[in-house]
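Novice: quick one, structure for this:
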Amino acid sequence: MPISALGAGLSGMYANQRALDVEANNVANLNTANFKAQRANFSESNPAGAGVTLSVEGRNLAAVEGTALAGSLTNSLMYTAGFDMSAQVVKMADQRMRTLISISA
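Specialist: Below you'll find the predicted structure:
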């Protein structure tokens, strides 16, 4: 159990970091002519519960000025929280593995 939790936590950290990278790229290029913003799409890994994967697709920037920036900032906060939660899963799995190793030694 701790090993699968460790893998799920690590994949969650990786996916959220990649999503943050996507949003950072969108913000950095807001004023670039003909820039097509990207969106991060999360999906469950196979087998179920093994972690998450991330795909990136292009999209047009919002027509209303400032909307794209507000959305990117909101998404960045959400991805940061997701990364932090995944890091807690990794921390707890690590603690359980240490306990199991201590018991068996």
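Novice: switch to C-alpha atoms for all contacts and neighbour counts from now on
Specialist: Fine.
Novice: secondary structure class for residue 54?
Specialist: Judged by DSSP: H, G, I helix; E, B strand; the rest coil, the three-state class of residue 54 is strand.
Novice: leaving out chain neighbours, which residue sits closest to it?
Specialist: Nearest residue to residue 54, sequence neighbours excluded (Cα to Cα, 6 or more residues apart in numbering): residue 42, at 4.7 Å.
Novice: now do residue 82
Specialist: residue 16 is the one closest to residue 82 (Cα to Cα, 6+ apart), at 6.3 Å.
Novice: chain center to the helix or strand hosting the residue nearest to residue 54, what's the gap?
Specialist: Assessed by DSSP states H and E, residue 42 sits inside strand 37-44. On the basis of Cα atoms, centre = their mean, to the nearest Å, strand 37-44 sits 9 Å off its chain's mean C-alpha point.
Novice: one more, for comparison:
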Amino acid sequence: MAITAINAGVTGLNAAERALGNSANAVANLNTQGFQPAQAVFQENTPAGSGVTLSLRGQQLSQADAPSATNLATETTNSLVYKAQFDLSAKVVQAADQNLGTLIDIKA
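Specialist: From the prediction side, this is the model:
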């Protein structure tokens, strides 16, 4: 059970890291004409509780003379959410690691 929790936490860490990178890319291209930021979509793995995956909905370039479609307020909010998700996933891994250590100590 602790191994499953560690795996779920690690997939959460990876998904949050990729989403944060996507948000950073959108902010970096704020002034790029025609830039369309990708949208991060989180999905629960099957079976339920075994982790999460992230897919990025494609970037479609609009006309070169159109302004960037990046919304700075949205990306700032997303960055804060992804950071919180990363921190919480790290706490899941830490708690599962401590529980696993306790189980090993009890067995020994």
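Novice: show the contacting residues for the most centrally placed residue in structure 2.
Specialist: Nearest residue to the geometric centre of structure 2 (Cα atoms, centre = their mean): residue 16, 1.7 Å. Residue 16 of structure 2 sits next to 82, 83, 85, 86 when contact means Cα atoms under 8 Å, 6 or more residues apart in numbering.
Novice: hmm, the last one is touching residue 12, no?
Specialist: Yes. A contact is recorded between residue 86 of structure 2 and residue 12 when judged using Cα atoms under 8 Å, the distance being 6.8 Å.
Novice: picking that back up, what's the average distance of the strand holding residue 42 of structure 1 to structure 2?
Specialist: By mean Cα distance after the TM-score superposition for structure 1, the fitted strand 37-44 of structure 1 averages 0.5 Å away from its aligned residues in structure 2.
Novice: and whichever helix in structure 1 runs longest, what does it pack onto?
Specialist: Taking DSSP state H as the criterion, structure 1 has its longest helix at helix 67-104. With contacts taken as 3 or more Cα pairs under 8 Å, 6 or more residues apart in numbering; DSSP states H and E, helix 67-104 of structure 1 sits against helix 2-28.
Novice: hmm, 10 Å instead?
Specialist: Under the contact definition 3 or more Cα pairs under 10 Å, 6 or more residues apart in numbering; DSSP states H and E, helix 67-104 of structure 1 sits against helix 2-28, strand 37-44.
Novice: out of those, the one nearest residue 104 of structure 1 is which?
Specialist: Ranking these by distance to residue 104 of structure 1, with Cα to Cα as the measure, places helix 2-28 first at 14.8 Å.
Novice: how about residue 50 of structure 2, nearest residue that isn't a chain neighbour?
Specialist: In space, residue 50 of structure 2 is closest to residue 8, 5.1 Å off (Cα to Cα, 6+ apart).
Novice: ditto for residue 51 of structure 1
Specialist: Distances taken as Cα to Cα, 6+ apart place residue 8 nearest to residue 51 of structure 1, at 4.1 Å, with adjacent residues excluded.
Novice: can you get me a residue count around that neighbour?
Specialist: 21 (other Cα atoms under 10 Å).
Novice: residues in contact with it?
Specialist: 2, 14, 45, 49, 50, 51, 52, 86, 89, 90, 93 (Cα atoms under 10 Å, 6 or more residues apart in numbering).
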